[in-house]
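Visitor: Sharing a model prediction with you, sequence too.
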Amino acid sequence: ALARLPDGFGRPVDLQRGDLRWRMSVPEEGRLPFDNLAPALIQWTGGGHPAQRLAPSNCRLLQLSIRHPEGAALRSFLAPLLTDARIDIAAGAATLSARFATPRGERTLA
């Protein structure tokens, strides 16, 4: 997947903490493309995804919104990798926000 992305997304680095092991794209400059709004790629290599270890929280992601002046280009680069309809990438001022359903109603982090 990393080979299909433009320069700047980084190189794969092997990481671990306890029994968790993963490979993550790490940019040489320390910042991801698109003003650091492009995602880092992570490939879990240990047994199971760590999210499966979390206790239920009664919160769930409704939408992750990424806005960037070059949002169409970012969306095009990531389209083959993203299949989650909750992720919305579009042109606009550079911002990142996430909307959640919680026991106390919807909440947005921006």
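Guide: Sure thing, it's come through. Numbers count the residues shown, from 1 in each chain.

Visitor: From here on, just use CA atoms for contacts and neighbour counts.
Guide: Fine.

Visitor: and the longest helix for the chain?
Guide: Secondary structure of the chain read by DSSP state H shows that its longest helix is helix 71-78.

Visitor: buried set for it?
Guide: 71, 74-75, 78 (16 or more other Cα atoms under 10 Å).

Visitor: got a list of what the spatially closest residue to residue 70 that is not a sequence neighbour touches?
Guide: Closest residue to residue 70 in three dimensions, ignoring its sequence neighbours and counting by Cα to Cα, 6 or more residues apart in numbering: residue 91, at 5.8 Å. Applying Cα atoms under 8 Å, 6 or more residues apart in numbering, we find residue 91 in contact with 67-72.

Visitor: try this one side by side with the last:
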Amino acid sequence: MAELDHLVVGCLSLAEWRPRLEETFGVKAQGGGAHAGLGTHNALWGLARPGGGRCYLELIAPDPGQDWPAEGPTPFGLGLPATQARLTDGPRLLTWVTRDPDAAALLARGPAAMGPLRPMRRGDLEWRLASPADGVPLMGGALPFVIEWPEGPTPSDTLAGSGLTLTGFARRPDPEADAALEAMGLAALAPEGETGGGALRAEIEGPGGIVALN
């Protein structure tokens, strides 16, 4: 039942990198907004899958209109100096997110460090997301975050028709990640492959040609 929900690309400035990615993709972002109380905001692009199905890309950055939360993790560790240092030269593919209607059961088969499900919200959109204690993606991003959407359309559905297709997605071989993903039944969603040295690599094809992210 688990599916690839979205890819998480971090950057330091949405004002700078959203228009640059729009130009690179040849497609305007289709949605996004602020994560109230969490210190971040995002822009979203829908992605078709070659074999059918849909997911999306999230470009997420610190929100200059908010402070970081007083306690608890920042989304994907974006409030931490080490994560921000990774993003100095531009956006990076930080991790991926899988959705499952029974996310708690999925998490029970994975490492405890993936964290418990916590409620989140952006505008009228609500969901639950499991996050590590510090928010930092596990195993360099090879292990996903787990999301549980309420019944009804998800952003993967509402963002359909962007003209962008996820033509490739792979993770760097790692025995520990292999074992965890096999136990959760997720290995097929993030197959081992050539990543250019990073933990993850994605290829997106659209009006701007083929764009690689890692």
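Guide: Received it, and whenever you're ready, just let me know what you need. Bear in mind that the values here come from a model prediction, so they are computed numbers and not experimental data.

Visitor: For the residue nearest to residue 70 of structure 1, give its distance to residue 83 of structure 1.
Guide: Separation of residue 91 of structure 1 from residue 83 of structure 1 (Cα to Cα, to the nearest Å) stands at 19 Å.

Visitor: which one in structure 1 is aligned with residue 133 of structure 2?
Guide: Mapped onto structure 1 by TM-score structural alignment, residue 133 of structure 2 lines up with residue 28.

Visitor: Ok, residue 150 of structure 2 next?
Guide: Match for residue 150 of structure 2 (TM-score structural alignment): residue 45.

Visitor: Give me the distance between its match and residue 83 of structure 1.
Guide: In terms of Cα to Cα, residue 45 of structure 1 sits 21 Å off from residue 83 of structure 1.

Visitor: Those two: which has the busier surroundings?
Guide: residue 45 (14 against 9; other Cα atoms under 10 Å).

Visitor: still on that earlier bit, just the closest of the buried residues of helix 71-78 of structure 1 to residue 49 of structure 1, please.
Guide: Ranked by distance to residue 49 of structure 1 (Cα to Cα), the buried residues of helix 71-78 of structure 1 are led by residue 78 at 21.4 Å.

Visitor: Enumerate every residue touching that closest one.
Guide: residue 5.

Visitor: Report the buried residues of stretch 1-10 of structure 1.
Guide: 8-10.

Visitor: Endpoint to endpoint, stretch 128-140 of structure 2 covers what distance?
Guide: 22 Å.

Visitor: Would you mark the buried spots in it?
Guide: 128-132, 134-138, 140.

Visitor: got these as a markdown table, with distance to residue 200 of structure 2 and secondary structure columns?
Guide: Shown next, in a markdown table, are these (distance: Cα to Cα, whole Å; DSSP: H, G, I helix; E, B strand; the rest coil):
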| residue | distance to residue 200 of structure 2 | secondary structure |
| --- | --- | --- |
| 128 | 24 | strand |
| 129 | 21 | strand |
| 130 | 20 | strand |
| 131 | 19 | coil |
| 132 | 19 | coil |
| 134 | 20 | coil |
| 135 | 18 | coil |
| 136 | 15 | coil |
| 137 | 12 | coil |
| 138 | 12 | helix |
| 140 | 8 | helix |
